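S.K.: Let's see this in three dimensions:
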Amino acid sequence: MAVDLDEFKHPSWLTAAGTGIGYAIILAVLTVALFIVPWLVFAAL
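M.R.: Take a look at the predicted model:
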């Protein structure tokens, strides 16, 4: 079964990838802001 990779060049795939990457970045920033920063502040006390 041959897979035609040209079907993945549709703009909807770019939108889906951008959404996933954006979600991951926001999740990483929130994790740092809500867990890592307070941990560093309390560890410094």
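S.K.: For the rest of this, base every contact and every neighbour count on C-alpha atoms.
M.R.: Fine.
S.K.: what does the host helix or strand of residue 27 rub up against?
M.R.: Taking DSSP states H and E as the definition, residue 27 sits inside helix 11-31. Taking contacts as Cα atoms under 8 Å, 6 or more residues apart in numbering, no residue outside helix 11-31 touches it.
S.K.: Next, the buried residues of the next helix or strand after it.
M.R.: Next helix or strand after helix 11-31 toward the C-terminus (DSSP H and E): helix 37-44. By neighbour count on 16 or more other Cα atoms under 10 Å, the buried set for helix 37-44 is empty.
S.K.: Against which helices or strands is helix 37-44 packed?
M.R.: Counting contacts by 3 or more Cα pairs under 8 Å, 6 or more residues apart in numbering; DSSP states H and E, helix 37-44 is packed against no other helix or strand.
S.K.: Before we compare anything, build this one as well:
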Amino acid sequence: MAVDLSEFDHPAWLTVVGTGIGYGLILAVLTVAMFVVPWLVFSAL
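M.R.: Below you'll find the predicted structure:
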């Protein structure tokens, strides 16, 4: 079964990828801000 990759050339797929990357970056920043930074502050005391 051959897969036609040209169906993924639609701009909506770029939006899906951009949304996923943006969501991942926001989650990473919030995780660092809410867990890593306080852990570093309290471990330095």
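S.K.: distance from the helix holding residue 27 of the first structure to the second structure after superposition?
M.R.: On superposition with the second structure, the mean distance recorded for helix 11-31 of the first structure (mean Cα distance after the TM-score superposition for the first structure) is 0.2 Å.
S.K.: So what's the gap between that helix and the chain middle?
M.R.: In this view, helix 11-31 of the first structure has its centroid 4 Å away from the chain centroid, taken as Cα atoms, centre = their mean, to the nearest Å.
S.K.: Look up how far residue 23 of the first structure lies from residue 33 of the first structure.
M.R.: 15 Å (Cα to Cα, to the nearest Å).
S.K.: If you could redo that for residue 36 of the first structure, that was the one I meant.
M.R.: Taken as Cα to Cα, the span from residue 36 of the first structure to residue 23 of the first structure is 19 Å.
S.K.: What separation do you get for the one residue sitting closest to the centre of the first structure and residue 45 of the first structure?
M.R.: The C-alpha lying nearest the average C-alpha coordinate of the first structure belongs to residue 24 (Cα atoms, centre = their mean; 1.6 Å). Distance, residue 24 of the first structure to residue 45 of the first structure, by Cα to Cα: 31 Å.
S.K.: ditto for residue 26 of the first structure
M.R.: Per Cα to Cα, residue 26 of the first structure is found 28 Å from residue 45 of the first structure.
S.K.: Same drill for these two, tell me which one is more crowded.
M.R.: Higher neighbour count among residue 26 of the first structure and residue 45: residue 26, with 12 against 5, using other Cα atoms under 10 Å.
S.K.: Many thanks, have a good one.
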